[in-house]
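Enquirer: just coords:
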C-alpha cells in the first residue's frame, strides 16, 4: 500500500487511512457479482426458462428496471442513514447481508424468488454501502487526491466484475456451448442455453458467494470513517461564514444546489447515459447472441471491457484532478452518442463490435469516476457528498425509464432501431455544455 500511494503522490502517515483504503479495495473486489449481471444474466434466464414455465425475458427486464426504483431510493439516503447508524456498522451489516442473499438465491427455482434475493436484496445491500465506503476513503485523505482515491476504488470494482464474468462463464459454460433454443418475444428473438448448461447455475452461485465472502467480510472490518478531517476545517469554516452571510440554512443551500444549472446538466448526462446502460449493457449477451453466435467471444468482449473500464477509472481519476470537467463531458457524450448510433451497422463484425463496445465502456467508467470529484469541487465536500447520492438516482432513473420504454417500444421497433434513437438523443445532449461554461471547480 505504501508503494502504491508513493507512486500516485498521495501523502499520508495514518495507518487508519491505509487500512481504510485497503478495506475499500477488498470490499469492492468482492462486490463485482452485482455489476457483472449484464454479462451473466443470459445464464440465469436460461435456467429459469427451463425450471419456471411462467418466465419471460421481457418480464425479467421490466422487473429488474422496477427494482432500480428501490435501489435508487436506498442510494439516495445511504449517506444520511450511515450518519445516523454509523458508517462502520452500516458497511459491516450490509456486507453480511450481501453474502447471505447471494447464497440464498442459489436455492430458488422460481424466478420471482431469485429476483427478490439477488436483484433486490443483494443489490440494495451493495448500493447501501457504495457511497459511504467512498465517503470513508475520502475522509482519510487530502481533498486534492479525491479523484485518484475514487479511481482506485472503482478500478477494484471493475476488476471484481471482470473475475466474476470469467468465473461464472467458466463454471457454467466452459465448453462454449451455443444458445440454440430460440423464443420469439415481441419483435425480437431471444436465445437460451440448453438445460445441460444452465443447470450448473445454482452451484456456481454458491461457489461465488463463498469466494466473495473472503473479500467482503475482511474488507468491511478495515474501513473506518475519519470524523475530524483537518484538511477540510478551513473550508468548513468558510462554508459556515457563507451560510451566516446569506442567511440561509444548510437545507436551503442544498436545495439551491439541487436546482442549480451545473447539477441539472450533470444529472441529465448521467440519466441519458444510464439509458444506454439499461438498454444495451444490461442485455449485451442477449443482443450479441443474435449477431455473433459465439458465447466465449462475447464473454471475451465483456472481460476486456472490464479491464478497459478499470483503466478508465485510473485515467479519468487523474484527468479530473488536472483538467476542467467540461472537456471530459464533451468527450464522454460524443463517444457514447456516436458509437451507440452506429453500433447496429457494425454489430455482425467481431472486431468492430469489440472496439465499439469497449470504447463506450471506457468513457462510461470515466463518467462514474469523475462524478464525486466534480460535485465536491463545485459544491464542497459535505454538500457534494449528499449531491452524489442524489446523482445516483439519475442512473437508476435512466435504467428504470428505458426498461419501461423498451417494454413498449420493442413491440414496434427492433433492438437496432431503438439504439439509433438513443444514440441521437445522447449525441445532441452536448448542447447543454454551454449552460455550464462559466463554472470553475473549487480547489
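Expert: That came in fine, so what should we check first? Computed from a predicted structure; not experimentally measured.
Enquirer: contacts, neighbours, all on C-alpha from now
Expert: Fine.
Enquirer: ok, now which ones touch the spatially most distant residue from the centre of the chain?
Expert: Relative to the centre of the chain, the most outlying C-alpha is that of residue 245, 38.9 Å out, by CA atoms, centre = their mean. Taking CA atoms under 8 Å, 6 or more residues apart in numbering as the contact definition, residue 245 lies against nothing.
Enquirer: which strand or helix spans it?
Expert: Secondary structure assignment for residue 245, by DSSP states H and E: helix 233-246.
Enquirer: ok, now residue 134?
Expert: Element membership for residue 134, per DSSP H and E: helix 123-139.
Enquirer: here comes the other one, which I'd like you to weigh against the first:
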C-alpha cells in the first residue's frame, strides 16, 4: 500500500513540475519576443534594488497596514513551504516526519514557528478578502478588474486560507495520534497552535484520525502542486518575477526619456547637412519609430507586464485617472500582458507569429488613454516592484505621432513650429530677440 502511494506521489509531483516548467518556458519565450535592451550595468546597484524592492518590499510600506499584512502572507507562505521539502521527501520515501528523529526537540519548535506563521497568513488573507469584497477599497474595485482579475485575487486568497487550515488540522490530528502511540507517528514536543486544537478531534476513533491526517496531508501537498501550476496563469506570478524585475529596473533618473538615435540623426542632418553620410553608408532603421505591438517593446517592458501585481497603486497615484480620464496605468500593464499572451498562443498554434490583424495600440489600448498621460512618473514611483508603465505609454505615443501622424491639432502646431522655427512658438529665429529691442526702446 505504501509503495502504491509513493508511486502515485512521484507521478503527481513529476507531472506538476513538468507542466510548471513548460509554462515558465513559454513565458520566457514571450518575454524574449521584445527588442533587446542592455540592463547589465552597475550590478551593485541592481542587487541593492532587488534586496530593497523585492525582498524587503520597501515601497509597500508607503501604506503601512496593507504592507504589514502583505509581508505576513509573503514571509509566512515562503517559510511555511520550507516544510514542503520534508513532505516531498516523506512522499517519495514513504516516511512520516522524516526530519523529526534528527532534529529532536528542535523539530517541535520549528513546526510551532511554522504554525504561528500559518495563523498570520490565514488572518491576513481573511482581512484582504474583506478589504476586496466588503470594504470595496477603490483601487481594488475598478472596472479593469471586473471578471477574471477580481476572481483571480479571491481564488488565491481562499486557496491560501484552505492550505493553512489543512496544515493546522493535519498537525492537530498528528498530535492526538502521537499521544495514542500509533505506529509511524513519532512523538514530538507539542506544536504551538495545533496542540490547542486537539480538543476538536479527541472524540474521533484512531482510524478516523488517521484518515483525517492522511487526507489533510494529501490535500495540502496536492494543493501546493496545483498552486504552483496556477501561478504562471495568475497575477501572483509576481511572487517569482518580482526579483528579476527589481534587479533589471532601469537606473536612469525617473522622467529621463530614452531618445531615438535615428530621429536625433535626422534632426542633426537637417540642421547640418554636411554631417549626413552618403546614401550608400546610411543604414535604414531596423524597427518602427515607437511601438505598435508587443514585439516593438523591449524585453524589459514585457517582463514588467508579467511582473504586474495588479495592486493598483500606480492607478491610485495617477492624476489623469483621479480626474476622471480614461487612463489607468494598471490597465496598460494588464493589456500588454494579455496581448503578449495572445501573441504567444498564435506562435504556439502556427509555429511562428501570423498576422492576426490586431495590435497593442488601438485594439487593446486606446488613443484616448495614451493622450491622457501627463508623463509625471507618479505610476513609476508608486510601483512596489519597479514597473514602468510610462515607458510603454511613451513608446506607443511615439508610434501614433511618428508613424500614423495621429496627434491633436495643438500638438501638430507645436511640431510644425519646432520644425520650421526651432521653437514651440510661431516666431521665426530672426524675430526671437525683438522683445529685447522693444524693452531697450522703452
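Expert: Right, received. Where do you want to start? Computed from a predicted structure; not experimentally measured.
Enquirer: quick one: TM-score?
Expert: With the length set by TM-score structural alignment, normalised by the length of structure 2, the two chains reach a TM-score of 0.23; 170 aligned residues with a CA RMSD of 7.3 Å.
Enquirer: on that earlier part again, tell me the buried residues in the helix holding residue 245 of structure 1?
Expert: Residues of helix 233-246 of structure 1 classed as buried by neighbour count (16 or more other CA atoms under 10 Å): residue 236.
Enquirer: any idea how far it is from the middle of the chain?
Expert: Mean-position distance between helix 233-246 of structure 1 and its chain equals 33 Å (CA atoms, centre = their mean, to the nearest Å).
Enquirer: buried residues in the very next helix or strand once past that helix, which are they?
Expert: Following helix 233-246 of structure 1 in sequence order, the next helix or strand is helix 250-258 (DSSP H and E). Buried residues in helix 250-258 of structure 1, counted by 16+ other CA under 10 Å: 254, 257, 258.
Enquirer: can you add distance to residue 362 of structure 1 and give these back as a markdown table?
Expert: A markdown table is the format used below for the buried residues of helix 250-258 of structure 1 (distance: CA to CA, whole Å):
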| residue | distance to residue 362 of structure 1 |
| --- | --- |
| 254 | 32 |
| 257 | 29 |
| 258 | 28 |
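Enquirer: tell me the one of the residues you listed nearest residue 40 of structure 1?
Expert: residue 258 (36.1 Å; CA to CA).
Enquirer: okay but that closest one is in contact with residue 387, surely?
Expert: Yes. With contacts counted by CA atoms under 8 Å, residue 258 of structure 1 reaches residue 387, the gap being 7.3 Å.
Enquirer: burial measure for residue 115 of structure 2, as a count.
Expert: Neighbour count for residue 115 of structure 2, taken as other CA atoms under 10 Å: 22.
Enquirer: contacts only, for residue 216 of structure 2.
Expert: 166, 167, 169, 170.
Enquirer: how about a cut-off of 6 Å?
Expert: Counting by CA atoms under 6 Å, 6 or more residues apart in numbering, residue 216 of structure 2 touches 166, 170.
Enquirer: against residue 114 of structure 2, how distant is it?
Expert: 16 Å (CA to CA, to the nearest Å).
Enquirer: now the angle from the helix holding residue 245 of structure 1 to helix 250-258?
Expert: Angle of helix 233-246 of structure 1 versus helix 250-258, following axes from the mean of the first three to the mean of the last three CA atoms, to 10 degrees, is 100 degrees.
Enquirer: part of a strand, is residue 183 of structure 1?
Expert: Yes. According to DSSP: H, G, I helix; E, B strand; the rest coil, residue 183 of structure 1 belongs to a strand.
Enquirer: hmm, residue 190 and it touching each other?
Expert: Yes. Between residue 183 of structure 1 and residue 190 there is a contact at 5.2 Å, judged by CA atoms under 6 Å.
Enquirer: the two: which is more packed in?
Expert: Neighbour count, other CA under 10 Å: between residue 183 of structure 1 and residue 190, residue 190 has more, with 21 against 13.
Enquirer: any idea how far the host helix or strand of that one is from the chain center?
Expert: Assigned by DSSP H and E, residue 190 of structure 1 falls within strand 188-192. Its chain's C-alpha centre and that of strand 188-192 of structure 1 lie 26 Å apart, by CA atoms, centre = their mean.
Enquirer: report all helices and strands that that strand contacts.
Expert: Applying 3 or more CA pairs under 6 Å, 6 or more residues apart in numbering; DSSP states H and E, one finds that strand 188-192 of structure 1 makes contact with strand 181-185.
Enquirer: tell me what the strand it packs on is packed against?
Expert: Applying 3+ CA pairs under 6 Å, 6+ apart, one finds that strand 181-185 of structure 1 contacts strand 188-192.
Enquirer: which parts of the strand it packs on are buried?
Expert: Applying 16+ other CA under 10 Å to strand 188-192 of structure 1 flags 188, 190, 191, 192 as buried.
Enquirer: widest-spaced pair of the residues you listed?
Expert: 188 and 192 (13.2 Å).
Enquirer: could you point out which element follows the helix or strand where residue 9 of structure 2 lies?
Expert: Residue 9 of structure 2 belongs to helix 2-31 when elements are defined using DSSP H and E. Toward the C-terminus, helix 2-31 of structure 2 is succeeded by helix 43-49 as the next helix or strand (DSSP H and E).
Enquirer: just the element for residue 211 of structure 2, please.
Expert: Residue 211 of structure 2 belongs to helix 206-230, assigned by DSSP H and E.
Enquirer: what residues sit buried inside that helix?
Expert: For helix 206-230 of structure 2, a neighbour-count test (16+ other CA under 10 Å) marks 209-210, 212-213, 216-230 as buried.
Enquirer: could I get the contacting residues of residue 33 of structure 1?
Expert: By CA under 6 Å, 6+ apart, the residues touching residue 33 of structure 1 are residue 164.
Enquirer: distance check, it against residue 98 of structure 1.
Expert: 10 Å.
Enquirer: same check on residue 235 of structure 1?
Expert: Counting by CA to CA, the gap from residue 235 of structure 1 to residue 98 of structure 1 is 36 Å.
Enquirer: in the host helix or strand of residue 208 of structure 1, what's buried?
Expert: For residue 208 of structure 1, the element it lies in under DSSP H and E is helix 201-222. For helix 201-222 of structure 1, burial by neighbour count (16+ other CA under 10 Å) applies to 201-202, 204-206, 208-209, 212-213, 215-217, 219-222.
Enquirer: state which helix of structure 2 is the longest.
Expert: Secondary structure of structure 2 per DSSP state H: the longest helix is helix 148-179.
Enquirer: which parts of that one are buried?
Expert: Neighbour-count burial for helix 148-179 of structure 2, counted by 16+ other CA under 10 Å, picks out 150, 152-154, 156-158, 160-161, 163-178.
Enquirer: so what secondary structure elements neighbour it?
Expert: helix 105-133, helix 206-230.
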